[in-house]
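Q: Fold the following for me, if possible:
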Amino acid sequence: NNQPGISQATVQLREDQPGDQRLVAYIVTTDEYDETTLRDAVAHALPDYMRPTAYVTLDALPLTPNGKLDRKALPTPTYTPTTNGRTPRTPREEILCGLYAEILGVGDVTIDDNFFDLGGHSLLATRLVSRVRSTLGVELPIRQLFETPTVAGLADALDTSGTVRTALTAKPRPERVPLSYAQQRLWFLHQLEGPSATYNIPTTLRLTGVLDHDALRAATGDLIARHESLRTVFTEDEQGAYQIVLPAEVAATPFTVVDVSEEEVADRVAEAASYPFDLTADLPVRMWLFRVSEQEHVLLLLVHHIASDAWSRTPLAQDLTAAYTARRAGDAPAWQALPVQYADYALWQQDVLGDETDADSLAGRQLDYWKRQLADLPEQLDLPTDRPRPATADHTGDRVTFTVPAELHTRLTDLARSTNTTTFMVLQAALATLLTRHGAGEDIPIGTPIAGRTDDATDHLIGFFVNTLVLRTDTSGNPTFRDLLTRVRDTDLTAYAHQDLPFERLVEALNPTRSLAHHPLFQ
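A: Sure, this is the predicted structure:
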């Protein structure tokens, strides 16, 4: 506030896209304000990772009725790069600048801008790789992006990139559409356990104000019509499991309005969230609207994991909101048609992976890598637990919350930047170090979920794409932490480059000792 032209200011950490956190400054200005002067002052006073990514000028900071800052009323910013770099010199550089801007949600990008300095991370890097593949027709190893993160450096590196894989497009479908590998995983468990709430994904919202029930019901139907994954049921025959996409006109909208008292809401929501989906007959989505009063509602949107994942929450929320807005105005939603549906992805996945017994197929090459990478993996880590592991895992657990102090977080991100790694890699190395020092040995396999959306045609789909990677960390030889980070970085980047092989196929191929007591390949 000691800068000229600024009367009030606040800096907020925003996450407008899941997993994409940005610092944003909101300032109330006077005629003396100059953004360049402010940016220079901030750059002089703070390291780059503590500087706001965007500056939003307001006439006044929004306040709640009791006079506090109303964070929810702060507008979504428009991000702009801060590097004063060169403009594109070639068509390829111009396209890459556009892809950087698209993926990172920033303004004009120069060829000297660094992907990670603009807020990039591993998840966004995977998206960029997909967009480069579909737009430029070349295969970009994710490792290359870490090694040459500027547009100029990446453009030079792409000259030697490999052949692109087949793009995901909508093609004529066979009469019998197989399950994706991720769906097969949950279908097997459904057959084993029967209808269950184990893999339910609930989302609840408390809504205050006038709500148009009919418009919301219609919008739910619009959502189900738009996304085939939400009107798919499953069955199997002598050839195995397959999916049946119901026509939109016969897929009944599972929308229920329930009158409840305020005291009943929590119990009724919990009860509804435990609905046991029968995947052979039920649509994998249901919605309840609990009406407390004409001005107070609680909305529960329940989706089975076989039809959705964490990434899916964004397109689901965007499409439901757009449909409700249109229906309230008496119109049908005028959204752009989806380029593909989940069934197209399931067929494409089998085509791209190929036969894993073929050494030249994508599945064959990736399986060969994982066999070598995970050879002689320890069956399980020997940890000094305070009680014996049960003979059969009961899958109960707990969550321990803690706060990382701001100073420590600053040091963690500083270390990541100075070693050309990510905060995830730093924490992975720390976890491996901790486990080794607790007697788990020097060969530490750590499991992590990944988004699994390796083609940009899947970005706006609701569906189940998640896969699992095993990140094997070698802590032997008493390395320094920076040396260990180098090992982790190399392991992770190579693992990301071999992320297409479904985890279940890997387990089948490696055939580790099976146990009801613990998970295969990692704990």
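Q: drop to CA atoms for contacts and neighbour counts, all remaining ones
A: Noted.
Q: Could you measure from the most centrally placed residue in the chain over to His305?
A: Centroid-nearest residue in the chain, with CA atoms, centre = their mean: Trp311, separated by 4.4 Å. According to CA to CA, to the nearest Å, Trp311 stands 12 Å off from His305.
Q: Next: Asp500.
A: 19 Å.
Q: next one: Gln499
A: From Gln499 to His305 the distance is 20 Å (CA to CA).
Q: repeat for Ala248
A: 21 Å.
Q: swap in Asp394?
A: For Asp394, the distance to His305 equals 20 Å [CA to CA].
Q: Between those two, tell me which one has more neighbours.
A: For Asp394 versus His305, neighbours defined as other CA atoms under 10 Å are more numerous around His305 (22 against 10).
Q: that older thread, so the residue nearest to the centre of the chain sits right up against Ile450, yeah?
A: No: between Trp311 and Ile450 there is no contact under CA atoms under 8 Å: 10.3 Å.
Q: Would you map the strands across the protein?
A: For the chain, the strands defined by DSSP state E cover 6-17, 20-29, 54-58, 138-139, 162-163, 177-178, 200-208, 232-237, 240-245, 255-259, 285-291, 296-304, 443-450, 467-474.
Q: Would you mind giving those as TSV with distance to Ile224 and mean neighbour count added?
A: Below are those laid out as TSV (distance: least, CA to CA, whole Å; neighbours: other CA atoms under 10 Å):
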stretch	distance to Ile224	mean neighbour count
strand 6-17	23	14
strand 20-29	27	18
strand 54-58	36	18
strand 138-139	34	19
strand 162-163	37	12
strand 177-178	19	18
strand 200-208	16	15
strand 232-237	10	16
strand 240-245	11	17
strand 255-259	11	14
strand 285-291	8	22
strand 296-304	11	21
strand 443-450	26	16
strand 467-474	25	21
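Q: Of those, which is nearest Thr413?
A: strand 20-29 (12.9 Å; CA to CA).
Q: Which strands or helices does that closest one pack on?
A: strand 6-17, strand 54-58 (3 or more CA pairs under 8 Å, 6 or more residues apart in numbering; DSSP states H and E).
Q: for the last one, the distance to its chain's centre please.
A: What separates the centre of strand 54-58 from the centre of its chain is 27 Å, taken as CA atoms, centre = their mean, to the nearest Å.
Q: cool, stretch 139-156 as well?
A: On the basis of CA atoms, centre = their mean, stretch 139-156 sits 22 Å off its chain's mean C-alpha point.
Q: please give me the structure for this one as well, since I'd like to look at both together:
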Amino acid sequence: MTYPMTFEQEAMWLQEQATEGDSVLLEAWVHRLRGALDVAALEWALTEVVRRQPTLRTRLLFDDDALVQVPADEPGPVLAHRSCRPDELDAELRRVVRTQLDLAEAPFRATLFELAADDFVLAIEFHHTAVDDWSYLVLNRELTEFYRARVEGRAPDLAPLTGHLGDFAVRRRAAGLDPAMLDRWRATLAGVSERDLLPLDRPRPEEPRQTGEQLGFDVPADLTAGVRRVARAARSTPFTVYAAAIFATLHGYTGESDLLIGVPVSRRGAAALDPLIGCLTDQMPVRLRLRPERSFLELVATTKQALTAAMADRDIPYAALLRTIGRSSYDGKPPLVQFSLVIDDAPRVPVDLPGIEATRLFVDPGTSKFDMALYLIRTGDDTLHGILEYADELFDRSTAAGVAGDFAGLLSAAVAAPDTTVTDLAGRRESR
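A: The predicted model follows:
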């Protein structure tokens, strides 16, 4: 069966065709597995996940003048197994997660590294056309259930899937783009600044390679608890508080009050889409006019309004929005969103294999989709792991570390005294 690509798949497929060098659309799911791993059961479990989830066996093609997705009837080989010395692991993981994927063949590659008889690392590289953050929760749940069923000698306990990404693409394309939503986006983004949000350490290259690096930090449990307190006081969400802190941090660098960041938006909605692995998220620009003389609590309220307004018109694909406002070409800098905020603080669905200690590993992909992107990922009951991804063609590592530190410091101060003005929290930095 052949289906049209989703709008998101189409935009990413076209981006890949125009990209030379490393792809910025590769995603890594990596876990260290310590214990008596049943390798055959793991391979069977992963094969069954691919059999169950059509997106993981779907090819993306330009066929007969159309961009289409074509699910294979059966999964092919899904897992490569190789020995690896512990001192070689970091280099091997970087190599695996940075190796190009051919979308005409498969949207993922899985490798099991054996470090010792009771020590393994499972690394799965995905193309972003096939996964979003929610997909990893689905993957963790299904891989766990299939593996447990195999080693326990029972049938897997998973409800049949009733949705399909191909059907979703057909419905959305039939519905078309709402002209009223497009008009509202034109009005929202009219006159948006093209000024850099952060002082650059180097001029932008004419032909950026979009290479990048990452640095990690933690948001401790007491700070996330404080964020929830402020969110309750503002009748808002923790995401809104983190976004407000980003706006205040960016204001502190340039003094700009008209600011725009990108946030992910999910288009799952229908219950039938929740159990699917697939890319059902897109980038959404959020524009905010900040009043620095007002309190952080008031900034949270303003951020809530901006997010709510953008969310109401989330059905416009980001690529279509860029075309609408005439910003679809790259031209040496991101066409609209320079800074992206991604928060994955949903309750964890761990990889829970019997007799196995599973630990998630974060591997730097060596690229950067934006000038900077901040990822906040739940790792414990209340702790978030922060990853700041930055374009190393533009910023030194010390600059990126300063941004991460300034964000964490401002957030901590704002949570402790949310009535403090943005000016007092952020100050103004003419340069780093």
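Q: Select, out of the strands of the first structure, the one closest to Ala215 of the first structure.
A: Nearest to Ala215 of the first structure among those is strand 255-259; the distance by CA to CA comes to 11.6 Å.
Q: In the second structure, point out the residues matching the closest one.
A: Mapped onto the second structure using TM-score structural alignment, strand 255-259 of the first structure covers residues 79-83.
Q: Next, format the strands of the first structure as JSON lines and append distance to Trp370 of the first structure.
A: Listed next are the strands of the first structure as JSON lines, based on distance: least, CA to CA, whole Å:
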{"stretch": "strand 6-17", "distance to Trp370 of the first structure": "32"}
{"stretch": "strand 20-29", "distance to Trp370 of the first structure": "30"}
{"stretch": "strand 54-58", "distance to Trp370 of the first structure": "42"}
{"stretch": "strand 138-139", "distance to Trp370 of the first structure": "20"}
{"stretch": "strand 162-163", "distance to Trp370 of the first structure": "21"}
{"stretch": "strand 177-178", "distance to Trp370 of the first structure": "25"}
{"stretch": "strand 200-208", "distance to Trp370 of the first structure": "31"}
{"stretch": "strand 232-237", "distance to Trp370 of the first structure": "31"}
{"stretch": "strand 240-245", "distance to Trp370 of the first structure": "27"}
{"stretch": "strand 255-259", "distance to Trp370 of the first structure": "45"}
{"stretch": "strand 285-291", "distance to Trp370 of the first structure": "36"}
{"stretch": "strand 296-304", "distance to Trp370 of the first structure": "30"}
{"stretch": "strand 443-450", "distance to Trp370 of the first structure": "13"}
{"stretch": "strand 467-474", "distance to Trp370 of the first structure": "9"}
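Q: Which one of these lies nearest to Val426 of the first structure?
A: Closest among the strands of the first structure, using CA to CA: strand 467-474, at 12.1 Å.
Q: Can you check which part of the second structure that closest one sits on?
A: The aligned range for strand 467-474 of the first structure is 282-289, by TM-score structural alignment.
Q: do stretch 157-171 of the first structure as well
A: The aligned range for stretch 157-171 of the first structure is empty, by TM-score structural alignment.
Q: The second structure: helices as residue ranges?
A: Here the second structure has its helices, by DSSP state H, at 7-18, 39-52, 89-98, 133-152, 165-175, 179-189, 221-233, 238-254, 296-312, 318-324, 397-416, 422-426.
Q: Which of those sits closest to Leu341 of the second structure?
A: Closest approach to Leu341 of the second structure among the helices of the second structure (CA to CA): helix 238-254, 7.2 Å.
Q: Cross-check the contact I'm expecting between Arg51 of the second structure and Ala72.
A: No: the pair Arg51 of the second structure / Ala72 is not scored as a contact, 9.4 Å apart, by CA under 8 Å.
Q: Residues that sit against both of these two, list them.
A: Common contact partners of Arg51 of the second structure and Ala72 (CA atoms under 8 Å, 6 or more residues apart in numbering): Arg57.
Q: Could you find the counterpart of Thr433 of the first structure in the second structure?
A: Using TM-score structural alignment to pair residues, one finds that Thr433 of the first structure aligns to Ala248 in the second structure.
Q: Revised request: answer the last question for Arg313 of the first structure.
A: Using TM-score structural alignment, Arg313 of the first structure pairs with Tyr136 in the second structure.
Q: Repeat that for Leu283 of the first structure.
A: Counting by TM-score structural alignment, Leu283 of the first structure corresponds to Ala106 in the second structure.
Q: could you list every residue that touches its match?
A: Applying CA under 8 Å, 6+ apart, the residues contacting Ala106 of the second structure are 56-59.
Q: Out of those residues, which is nearest to Ala116 of the second structure?
A: Among the contacts of Ala106 of the second structure, Leu56 lies closest to Ala116 of the second structure (CA to CA), at 29.2 Å.
Q: distance of the closest residue to the closest one other than its chain neighbours from Leu165 of the second structure?
A: Sequence neighbours aside, Val50 is the residue nearest to Leu56 of the second structure in space, at 5.5 Å (criterion: CA to CA, 6 or more residues apart in numbering). Going from Val50 of the second structure to Leu165 of the second structure by CA to CA gives 14 Å.
Q: quick one: the residue of the second structure most remote from its centre and Leu33 of the second structure, what's the gap?
A: Computed with CA atoms, centre = their mean, the residue of the second structure farthest from its C-alpha average is Gly153, at 36.1 Å. To Leu33 of the second structure, Gly153 of the second structure is 21 Å away according to CA to CA.
Q: Thr303 of the second structure: how many residues sit nearby?
A: 26.
Q: Show me what it aligns to in the first structure.
A: Thr303 of the second structure maps onto Val488 in the first structure, by TM-score structural alignment.
Q: mind listing what the residue mapped onto Ala219 of the first structure from the second structure touches?
A: Using TM-score structural alignment, the equivalent of Ala219 of the first structure in the second structure is Ala45. Shown in contact with Ala45 of the second structure (CA under 8 Å, 6+ apart): 143, 146-147, 150.
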